[in-house]
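S.K.: dropping a prediction and its sequence here:
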Amino acid sequence: MKTLPWLHPDRVALLLDALRERILVIDGAMGTMIQRHDLQEADYRGERFAGGFDSAHATPGAAPDGHDLKGNNDLLLLTRPDIIADIHTAYLEAGADLVETNTFNATAVSQADYRLEHLVRELNVEGARIARQCCDAVAVETGRPRFVIGVLGPTSRTASISPDVNDPGFRNTSFDELRATYREAIDGLIDGGADTLMVETIFDTLNAKAALYAIEEAFEARGGRLPVMISGTITDASGRTLSGQTAEAFYASVAHGRPLSVGLNCALGAKDLRPHVETLATVADAYVSAHPNAGLPNAFGGYDETPEEMAEVLQEFARAGLLNLVGGCCGTSPDHIRAIADAVSGVAPRALPASLEQAA
């Protein structure tokens, strides 16, 4: 793997300085906040798709009448960017140092569900651009730099596990297909102004490896790199990812990507995530992050853990020396992030491994 210079050395220097000084705060859930707006099909279509096709690209058959777009939250970057910008700003004002782009499903694999694969690059450019504008505006107001995490989600398919219980050998995607769709998304995120890239909510490590491969391809093509963040998902009480790895095994599988940070998010609440974050804090030659859900979902699919409850648990993580970055996933809001930011304020970040300190 080539050693390439930073694409944005000044901003990377600011980020590394901040990581040395304190625990940085990542934002909370995007989907939870979007749900509060009770958006309807017309909101997702906007003017651009109101006529049953993509009028901006004159693409008949793209999102035709009768093919619902409701639920495609990434599409709101084009049809309701005001909502996405307001959510980013609310998290920044609550104390977030880093906000994640609204691009969790902005890959061709996932957008194929809506027949909008042709929008992948545009969605990622706009996702990073909108987040960049919000970060820069709040940074000017507060005098504190804020950073854009370019999000690469897991996609709606898995390269390691068959979706057909009757055919264990069947796969509905491939490494090369995933690599190609991730590459398109990565180029868009970089062009839109992302400060870092995060491969997150990883339930299948092979998917993540395809993303990491595409990231290195993109960096080599540009002659420079951005910091890479990696966040896996422990799916249940077994303490393993969906593809069967413990936290330690997961880290060993992705360490070749030379991540700035490695962590865990989603699926579990903070209490259940603690032993697995502790494992990463012990073995990882990288910064450690955690952005858990607001507890486990209730019978109605909602999340009941209050900001105060969640902040108390994560404060213990911080005082135990486990964290460098912390935030929230499903069910969290700006109130959760404000409480978490207050709870970890003044707590020293996890001590950096000597090898990483020298490299940084």
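M.R.: Right, received. Where do you want to start? Residues are numbered from 1 along each chain as shown.
S.K.: okay, CA-based contacts and neighbour counts for the rest of this
M.R.: Will do.
S.K.: quick one: the helices in the stretch 1-150 of the chain?
M.R.: 9-21, 31-35, 41-45, 76-79, 81-93, 108-111, 120-142 (DSSP state H, counting those that start in this stretch).
S.K.: against which helices or strands is the last one packed?
M.R.: Same thing as helix 120-142. Other elements packing on helix 120-142 under the criterion 3 or more C-alpha pairs under 8 Å, 6 or more residues apart in numbering; DSSP states H and E are helix 76-79, helix 81-93, strand 98-100, strand 147-152, helix 175-192.
S.K.: again, only using 7 Å
M.R.: In this structure, helix 120-142 packs against helix 76-79, helix 81-93, strand 147-152, helix 175-192, with contacts taken as 3 or more C-alpha pairs under 7 Å, 6 or more residues apart in numbering; DSSP states H and E.
S.K.: residues in contact with the second one?
M.R.: Think helix 81-93. 27, 33, 77, 99, 130-131, 134, 138, 334 (C-alpha atoms under 7 Å, 6 or more residues apart in numbering).
S.K.: structure B:
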Amino acid sequence: MLTCAEISERIRERPLVADGAMGTFLSGKHVPLPYEHANILYPEAVLGAHRAYVEAGAELIETNTFGANRVKLASYALDRACREINAEAVRIAREAAGSRVLVAGAMGPCGKALAPSGSVHPEAAYEAFREQAETLLNEGVDLILLETFHHIEELEIAYRAVRSLGDVPIIVQKVFVEDAQTLASGLPERFAKTVTNWPGVVALGANCAVGPQRMLQILRAMAPHSSLPLSAMPTPGLPQR
């Protein structure tokens, strides 16, 4: 794992090009859900996706582990395979990355609402995130990418779980739904003000749900409230049919 200073220096040198979606790539290959299980069942398909992105110019690729935490995997009766799924994901990504491409350990939400409104106790979410991050780091990712979190409360739990394992470099991304309230309510500003003070965060931004134009608006709203580099991973937008 690279240090926070090393990752920060590389990110600040110039824009860093990341890869694209893994799920849509695997869907096109008719890989069944959950896509994280493909690390064990269809490793060549996952490797093919990584290699395609590297060949297209990606300088950072994400492990195929977005939903590979114990809580979310339990929905598919795969919770006992959590460590194996994450370990295989890093191995595959490393094979594709070689020595020049960064590998980010991707971590998304636990997939269920947290108590008291939901069924997952915050402590259980914390332990699930910590277990996943520990495996990703032990297997050799360069940094952790926390992405597609809707709620800052759950994002903070995941962040604390990762940082409990050491001085880990982290990119933090929140998802902002495509509606008029996102910018009007000041959500991007509040997010940036909060996350910019978290030790170990080397970049912050947004991903998923919105296309490039709306993403640019969101990042412009964040920029005055943080000195950190900004991260943007837009989509073409939500499917219309």
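M.R.: Yep, it's here. Every value quoted in this text rests on a predicted model; they were computed, and no experiment measured them.
S.K.: hang on, the earlier thing: what's the closest of the helices of the stretch 1-150 of structure 1 to residue 289 of structure 1?
M.R.: Closest approach to residue 289 of structure 1 among these (C-alpha to C-alpha): helix 9-21, 11.3 Å.
S.K.: give me the buried positions along that closest one.
M.R.: Of the residues in helix 9-21 of structure 1, those scored as buried under the neighbour-count criterion (16 or more other C-alpha atoms under 10 Å) are 11-12, 15, 19-20.
S.K.: got it, and stretch 201-217 of structure 2?
M.R.: Buried residues in stretch 201-217 of structure 2, defined by neighbour count with 16+ other C-alpha under 10 Å: 201-211, 214-215.
S.K.: for stretch 205-217 of structure 1, same thing?
M.R.: Neighbour-count burial for stretch 205-217 of structure 1, with 16+ other C-alpha under 10 Å as criterion, is recorded at 205-216.
S.K.: quick one: that stretch aligns where in structure 2?
M.R.: For stretch 205-217 of structure 1, the aligned range in structure 2 is residues 152-164, judged by TM-score structural alignment.
S.K.: quick check: buried residues in stretch 187-194 of structure 2?
M.R.: When neighbours are counted by 16+ other C-alpha under 10 Å, the buried residues of stretch 187-194 of structure 2 are found to be 187-189, 191-193.
S.K.: ok, stretch 113-125 of structure 2 next?
M.R.: Of the residues in stretch 113-125 of structure 2, 113-114, 120, 122, 125 count as buried by neighbour count, 16+ other C-alpha under 10 Å.
S.K.: which ones are touching residue 94 of structure 1?
M.R.: Taking C-alpha under 7 Å, 6+ apart, we find residue 94 of structure 1 in contact with 334, 337-338.
S.K.: coming back round to it: which of the buried residues of stretch 201-217 of structure 2 fall within helices?
M.R.: 214-215 (DSSP state H).
S.K.: about what we covered before: including distance to residue 356 of structure 1, could the helices of the stretch 1-150 of structure 1 go into TSV?
M.R.: Formatted as TSV, the entries for the helices of the stretch 1-150 of structure 1 read as follows, by distance: least, C-alpha to C-alpha, whole Å:
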stretch	distance to residue 356 of structure 1
helix 9-21	11
helix 31-35	34
helix 41-45	44
helix 76-79	36
helix 81-93	28
helix 108-111	35
helix 120-142	27
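S.K.: quick one, which of the ones you listed is nearest to residue 295 of structure 1?
M.R.: Judged by C-alpha to C-alpha, the one of those that comes nearest to residue 295 of structure 1 is helix 31-35, at 13.7 Å.
S.K.: check the mean deviation of the closest one from structure 2.
M.R.: Superposed on structure 2, helix 31-35 of structure 1 shows a mean distance of 0.6 Å to its aligned residues (mean C-alpha distance after the TM-score superposition for structure 1).
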